[in-house]
Every structure is written in C-alpha cells, then in structure tokens.
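> please work out how this folds:
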Amino acid sequence: MERVNKFLEAKSEEGEQIREVRVIPLTLTNPVTPEFASTMTAGQFFIEVLKERGISIENKDVLVVTSKLVSLFDGRTIKLKDVIPSRKARILGKFFHKDPREVELIMREGKVKFVIPFKKIAKHPILWKKMLKFSADPEGTREALDISTYVFVVRNHAAYLDDAGIDFSNSPSEYVTLLPKDPCKSAQKIREEIKQLTGKDIAVIITDTVSELGRMGSQDIAIGYSGIDPITRKSGKRDLFGEPHLGGNDMVIDSLAGMAGLVMGQMDESTPATLIKGLRYDSEKPDKDYKGMELVDYPPGLTVRSTFLTFLTTLWFYIVNFFTFQRWPRKR
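Model prediction:
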C-alpha cells in the first residue's frame, strides 16, 4: 500500500487536482416543433430549460446540443412535399430505390463521395444475426432495412455523413430536417446569447450521429463548436520515459459529443442537449488560417491521395510478405 501511495503522491504534486465531471441531461416534456422554434432563439430556449430544471449555469460549462434541435431554431426544416426533384435526382432515385425528393436534398447539401449498399451488406448472414441480436424490435429492423437500401455519403463539416446528415425520420410530421448551414456559427450564436443573458462564458458543441466503419452501431461526433479548442495540442511533447510523442492531438469535441450522446440517445428519450460541468479545457484560439471545422478537417483531396498511397503500400507489403516464404506467427 505504501508503494502505491508513493505513485499517487507524486502524481498529485505534478498534476492538478482531479475534479468530478458531470453530464446533466436536459430532457424536454414535449418535442420542439418548427412553429414553436420560430417564436424564440436557441439561446433563450436553453436558458428557459435550465431555469425550469433548476440547473445553474457557470463559467466553463459545456453545452452539447444535437444538430436537429439547432436546425429547428435555424429554420432548417423543410416540407418534403415542397421539394421538386431535378432530372438527375429522379434518375438516381430510380436506380438506387430512394425518394427522388430525398436525393435532391442530399445533392443540395454536397457532392456524394460514395454510396453504401446497406441492405446488401446487412444481409450477410453473420452480420444480420448480430443486427437482430441488438434489435429491440426485429420486425421494425426489417422494415427499416427495406427503406434504407442505399446510403449516400456526403463529406461536410469535417465528417462523412450518411445521406448528408439529413433526418428523414424522427422529425415533425411532413418535415425533414437539414443540418445547420454553418454549425460553428450556430454554436457561436447560442454561446453569445447565453453570455448576454447570464453573463456566463461557456462552450457550445453541436453534434450529429455517424456510422462507425467496421463496427456495429453509431457514434455521436461534433460538427460545430464555439468557445473551446477542438483538439489538444500536445504532439511532440515528451512521454513518461522522455521520448518525443507524435500523438497527443485528441479530438476533445468528439470525446464530449460521445459522452453527451450516451445520455441524449437517438430515439424517444426527448433529451436533445446536455450540460457538462467540471471539465477543464482550453478556450478556443483565434486562427487566421482556418475557420471553424476547417481546423480539424483534412485538406481538400488528401483523403483520396491517402487512400491511394495506403492501397499501394499495403499491396507492396503483401508482395514482400509473400516472398518471405514463411507462415505468419500464430496468436498466443
């Protein structure tokens, strides 16, 4: 025990005192509608919610909000019946079994980078068995799969977004919800409104849900932020043994989005926001070279180049591996 205490004492002398971090859900009694959202701003709304819940807001708190709720206050909801699909949208919709009006909205949001044949992939016997194992309603899963036959992936806000992040379900009747045009500006506006109304300086993060490549399930990530440095800047620092470390650039805003996502949920939880208290973070740093999510985004064209170089290098690895004429070591 004494030996363990020595480690703990040394750590407490070098580092800051550890504080408890709390994630407080902001649950709503009723869902927000476009009509209601038009009567006030997002900042005013959150102040009212916090007052009703008896939650005090303090400096350095972090408000994490789903993009869908922000979109409602930004006026980014649209009636699907009002969308007139172009010829391109009608042709693509026919070949990929999607509503041409949905295709039209996806195209307006950005260029489609690739298309996932979701139904064909999901019908793999082992994967399908897993999907049903994790399903709360197997029949509902089957019905949903018939709707989501193909997924169009669009690159936006430094993320690969399924169907451009447009929410065709779980939206008010007859509406679909688009992502905020500029989530960082929306986050900044909410932050400034809260500061004006309360005098408290907080950070705001806007989230969306994306699929996890190669894993079952999805993950909440950040698509916008304000008042917080989105990434830690520790690359090159010496590690515990004095060696320079290439890593250390942790995506703070994605980690917080993931924490909040576990509390907010994606179905009928009616919790579109959380307030995180007790977290130590670096404030946002002004940058003349990058704006918003550009700071953490890959430069244009680098993704394609990286994929190509990775493919060639991996091919070269397999060629060299083959000519070693030796089996791969067994797992121990």
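> could you use CA atoms for every contact and neighbour count after this?
OK.
> how far away is the residue most central in space within the chain from Arg142?
Nearest to the mean C-alpha position of the chain, by Cα atoms, centre = their mean, lies Ile221 at 2.0 Å. Distance, Ile221 to Arg142, by Cα to Cα, to the nearest Å: 27 Å.
> tell me the SS of the residue nearest to the centre of the chain?
Three-state call for Ile221 (DSSP: H, G, I helix; E, B strand; the rest coil): strand.
> separation between it and Thr41?
24 Å.
> likewise for Pro230?
According to Cα to Cα, Pro230 stands 25 Å off from Thr41.
> so which of these two has more stuff around it?
Using other Cα atoms under 10 Å as the criterion, Pro230 and Thr41 rank with Pro230 on top: 27 against 16.
> how close does that one get to Phe118?
To Phe118, Pro230 is 32 Å away according to Cα to Cα.
> how about Gly265?
Gly265 is 22 Å from Phe118, by Cα to Cα.
> also this sequence, please, to line up against the first:
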Amino acid sequence: MSLSVSLTAIPGIPDIQNGDDLDAALGDCMEQAGLVPQEGDILCIAQKVFSKAEGCIIPLSTVTPSAEAIKYGEELNKDPRKVEIVLRESTRVVRAFRRPDQVSGTMICEHRLGFISANAAVDESNFGEEDAAMVLPADPDASCARVQQAIAERFGVQTGVVMTDTFGRPWRLGQINVAIGLSKVPATIQEQGNLDAWGRPLMVTEPALADEIAAASGLVVRKNGKTPAVLLRGLDWQPTDSRGADIIRKKQEDMFR
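The predicted structure is shown next:
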C-alpha cells in the first residue's frame, strides 16, 4: 500500500513537431534532469504532445463544412469548419446548446473513442498554430504503448504510461485531467468482494486509478508552463493489459443515455 507518492514535472521538453521522436525527447529530458525512471514509475503525458508528434493538426483552410456543420455553426455561433471537424470526430452529438451569456455554444459529443466530452476534444489552444484545430491521436493506447516500450528498452525498467486530456465534469465546475490512453496501468481497481475497515463486504467500490493518476498530474502542470509530462513515483500498482476504453461506462449502465 502506498503511503506517499511524488509528482515531478519533467523540465526542458522541446516544442514537439510533426514527426518528432517523442520517446527520445522524453528520455533525453529525464536523463538531463536527473529523473531516470525507476521500476514502477508512471509517466503522465499530455495528449497535445502526442497529437503534435503524430500530425493530428488540421488547418481550417482545408475543411469544407457540411450542411449539418453550417446549421450547428449558425445556432452556436461557431466556425462551421471547426464544427465539421467535431462532427467527423464524433459518433453522435449528445447535446448542443448556447447560453445567453456565451459568445459561442458547446457541443457535447460522443467521441469515436467512446468518451463523452465537449466538442469531441477538438482544441484550438496551446499548440502554437493559428487557424487550425487539433484532434486526439488515432489510437491513444498504441501511442502510450510505444512510449512505454521505448522507455523499457532504453532504461531497462518497467513503467506505466497514461495519456491525459482535460475534461469537464457533469454537475461540477472546472476541468480536470483524465486518462484517455493507457499502457500497463490499470484503468480501475476492483475492490468488490474485499472488506472495509469494519469487516463489511464492498459491493460496488472501484477506484478509478487511471483518472486519479491523471488528475494528480495536473497539480504540477501549468497550461503555459510547457511541461506536458509528469513522472509519478511511489505508487503501489500492478502492470496489466489495459486500455483507455476500460474506464468508459457500458452503455447498458448509462442512466442518462
């Protein structure tokens, strides 16, 4: 059982560009900072650097909006080209709305990866390009696995990797980092069947380990700090075959669908 953990933002990570070797950049920066990974460490890495390395940036000038995108654009006061990208990244629009106090509205969508998020996680901020939109990597789990394997080969230790993104939460203010891709790190810890401190059996307890790790990483990262990777050390966990989708609630359990 872990009684303490440490979180350290990895300094010196360069501005990642399309085609850059993200694995090598992370390894170099950890060595230079004296943060050589140890057995059981977990790397929390922001989605944006994966998307930049994998070329997931779409110039708006290359997008022709559909009739549906134009309609949403007019209703929400949003650029129909961005709306078109949101629609392409989504399997469905859960709700679209614009409050009277909003300049532009929001689309709550089910992303092609299964996550429910605002604007299908399509982003226009904090990646250094104008008139462009960034989308999530095609396969976040595969992206995490490549980094995990490269770190294992370079340093000879078993680590975990969590890809993080910033989501809002229903009925709660603000945003928080959540896990959207995993390598080796369990999505949840199933406590069902174990006993609580008073000997009562746990029936539904299932801590969201990957999201807890992702959220914790946000404590040492600033949006303007250019520190997209965090090294977590000291956590007691067991490597497993895991996927980001493992943390998505099954549709048959969704009471709000």
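> now for Thr307 of structure 1: what does it line up with in structure 2?
Alignment note: Thr307 of structure 1 maps to Phe256 in structure 2; criterion TM-score structural alignment.
> show me the helices in structure 2, by range?
22-32, 47-53, 67-76, 80-89, 140-155, 209-217 (DSSP state H).
> out of these, nearest to Gly128 of structure 2?
Gly128 of structure 2 lies closest to helix 47-53 among the helices of structure 2, at 10.1 Å (Cα to Cα).
> against which helices or strands is the closest one packed?
Contacts defined by 3 or more Cα pairs under 8 Å, 6 or more residues apart in numbering; DSSP states H and E place helix 47-53 of structure 2 against helix 22-32, strand 160-169.
> ok, and what's touching it?
For helix 47-53 of structure 2, contacts defined as Cα atoms under 8 Å, 6 or more residues apart in numbering pick out 16-22, 57, 127, 134-137, 143, 163-165, 228.
> ok, now stretch 80-91 of structure 2?
Contact with stretch 80-91 of structure 2 is made by 60, 63-66, 69-74, 93, 109-112, 119-122, 133, 135, as judged by Cα under 8 Å, 6+ apart.
> and the match of Thr307 of structure 1, how far from Cys29 of structure 2?
According to Cα to Cα, Phe256 of structure 2 stands 44 Å off from Cys29 of structure 2.
> between the two, who's got more neighbours?
Neighbour tally, Phe256 of structure 2 and Cys29, criterion other Cα under 10 Å: the higher count belongs to Cys29, 17 against 5.
> residue in structure 1 matching the more buried one?
Structural alignment places Cys29 of structure 2 opposite Val49 in structure 1 (criterion: TM-score structural alignment).
> burial count for the residue nearest to its match when sequence neighbours are not counted?
Spatial nearest neighbour of Val49 of structure 1, excluding adjacent residues (Cα to Cα, 6 or more residues apart in numbering): Leu26 at 7.3 Å. The number of residues packed near Leu26 of structure 1 is 22, by other Cα under 10 Å.
> so Leu26 of structure 1 touches Ala273, yeah?
Yes: contact criterion Cα atoms under 8 Å: Leu26 of structure 1 and Ala273 qualify, at 5.3 Å.
> next one: Lys79 of structure 1 from Ala164 of structure 1, what distance?
With Cα to Cα as the criterion, Lys79 of structure 1 and Ala164 of structure 1 are 17 Å apart.
> ok, now Pro172 of structure 1?
19 Å.
> the two: which is more packed in?
Ala164 (25 against 17).
> the residue mapped onto the more buried one from structure 2: what's it in contact with?
Matched to structure 2 by TM-score structural alignment, Ala164 of structure 1 sits across from Ala120. Each residue near Ala120 of structure 2 by Cα under 8 Å, 6+ apart is listed here: Val86, Leu87, Glu89, Ser90, Met107, Ile108, Cys109, Glu110, His111.
> try Val162 of structure 2
For Val162 of structure 2, the contacting residues are 42-45, 144, 179-183, 185, 210, 214, by Cα under 8 Å, 6+ apart.
> quick check: the farthest pair among those?
Between all members of the contacts of Val162 of structure 2, the farthest pair (by Cα to Cα) comes out as Ile42 and Ile180, at 14.8 Å.
> neighbour-wise, which of the two wins?
Neighbour count, other Cα under 10 Å: between Ile42 of structure 2 and Ile180, Ile180 has more, with 30 against 26.
> so how far is Leu213 of structure 1 from the corresponding residue of structure 1 for that one?
Aligning on TM-score structural alignment places Ile180 of structure 2 opposite Ile223 in structure 1. In this view, Ile223 of structure 1 and Leu213 of structure 1 are 18 Å apart by Cα to Cα.
> sweet, I'm off.
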